[in-house]
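Colleague: Next comes the sequence, and after it the predicted model I'd like to discuss.
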Amino acid sequence: MFTSGIVVFLSAVLVLAKLPRRWLLRLLHYSLAVDLAVSAIVLALHFGTFSGVMAATFAGLLTSLATSAAKRAFGHIQGNLYFPGWLTLDVSGRA
């Protein structure tokens, strides 16, 4: 169950990691909505067995911990303002 939850969580992390920085930082502003959406989607996908629901619940919990940690580490964008975290990312859009 926990291994399946970790695999589901890592797949969500890989999808979020492929987003452009500005989009990711904008999503981190809505971290609760991201947590609820990911949890609802993985629960809907894995509904039907006890182990599937437990794996989805564990993945949702890990996602919540990861978004909270990422918001503190990298900050978030609200509107056009960047609120940096412990690490400041270049969000100027220049390469």
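Modeller: Structure received.
Colleague: drop to CA atoms for contacts and neighbour counts, all remaining ones
Modeller: Noted.
Colleague: Which stretches in this protein count as helices?
Modeller: Using DSSP state H, the helices of the chain run over 2-17, 21-29, 31-46, 50-74.
Colleague: okay if I get these as CSV plus mean neighbour count and distance to Phe83?
Modeller: Converted to CSV, those look like this (neighbours: other CA atoms under 10 Å; distance: least, CA to CA, whole Å):
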stretch, mean neighbour count, distance to Phe83
helix 2-17, 15, 19
helix 21-29, 19, 9
helix 31-46, 16, 14
helix 50-74, 19, 9
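Colleague: For those, give me TSV that also has distance to Tyr82.
Modeller: Below are these laid out as TSV (distance: least, CA to CA, whole Å):
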stretch	distance to Tyr82
helix 2-17	18
helix 21-29	8
helix 31-46	15
helix 50-74	10
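Colleague: Nearest to Leu81, out of these?
Modeller: Each of those has some distance to Leu81 by CA to CA; the shortest is helix 21-29, at 10.0 Å.
Colleague: ok, structure two:
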Amino acid sequence: MSIADVFDVGEGDTVADAWLTTVNLLDMLEHAHGVEGLYDFSQARDKIAKVYAVAEAHSMDSKNNKCACGLSDAEHAILKRKVLTFFRLQVSNLKRFIV
């Protein structure tokens, strides 16, 4: 198994799982030699934090807590899919540095 295989965001992952995978890969690469200056880690961290804050505000991983924002269940499902796609794309983008 390669290191790239360890970092993956799957269909069955929760938003928290996807966030953790993304942040762990970002941390690992940020401290790797030879990657400095090739990627704006600070900007990536800010975007990841903003997207995760949206997920938390909408209680995406909680089945018991309902969001009071006024979105329908279908709209919440679409939003969750978009959040997971964002994390999947971030991981794919970061994997370019380890493959």
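Modeller: Received it, and whenever you're ready, just let me know what you need. Please read these numbers as outputs of a predicted model, since none were measured by experiment.
Colleague: Just give the TM-score of the two.
Modeller: Remark: TM-score between the superposed chains equals 0.42 [TM-score structural alignment, normalised by the length of structure 1]; 65 aligned residues with a CA RMSD of 3.5 Å.
Colleague: all helices for structure 2, in order.
Modeller: 3-6, 15-30, 41-57, 73-95.
Colleague: Can you give me the buried ones in the first one?
Modeller: I take that to be helix 3-6 of structure 2. For helix 3-6 of structure 2, a neighbour-count test (16 or more other CA atoms under 10 Å) marks Ala4 as buried.
Colleague: coming back round to it: ok, and which of the helices of structure 2 has the densest surroundings?
Modeller: Mean neighbours per residue, mean count of other CA atoms under 10 Å, is largest over the helices of structure 2 for helix 15-30, with a mean of 18.
Colleague: what angle sits between it and helix 41-57?
Modeller: Per axes from the mean of the first three to the mean of the last three CA atoms, to 10 degrees, the angle that helix 15-30 of structure 2 makes with helix 41-57 is 170 degrees.
Colleague: For the residue lying closest to Ser64 of structure 1 once chain neighbours are set aside, give me its contacts.
Modeller: Once flanking residues are discounted, Ser64 of structure 1 sits nearest to Asp35: 5.4 Å by CA to CA, 6 or more residues apart in numbering. Asp35 of structure 1 makes contacts with Gly60, Thr63, Ser64, Thr67, as judged by CA atoms under 8 Å, 6 or more residues apart in numbering.
Colleague: Over to Ala56 of structure 1?
Modeller: Contact analysis of Ala56 of structure 1 by CA under 8 Å, 6+ apart lists Gly5, Val8, Ser39, Val42, Leu43, His46.
Colleague: Tell me which residues touch the fourth one, please.
Modeller: By CA under 8 Å, 6+ apart, Val42 of structure 1 lies in contact with Val8, Ala56, Ala59, Gly60.
Colleague: Tabulate those in a markdown table, adding columns for distance to Leu25 of structure 1.
Modeller: As requested, these are exported to a markdown table (distance: CA to CA, whole Å):
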| residue | distance to Leu25 of structure 1 |
| --- | --- |
| Val8 | 22 |
| Ala56 | 24 |
| Ala59 | 21 |
| Gly60 | 19 |
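Colleague: out of those, which one sits closest to Leu14 of structure 1?
Modeller: Distances from Leu14 of structure 1 to the contacts of Val42 of structure 1, taken by CA to CA, are shortest for Val8, at 10.1 Å.
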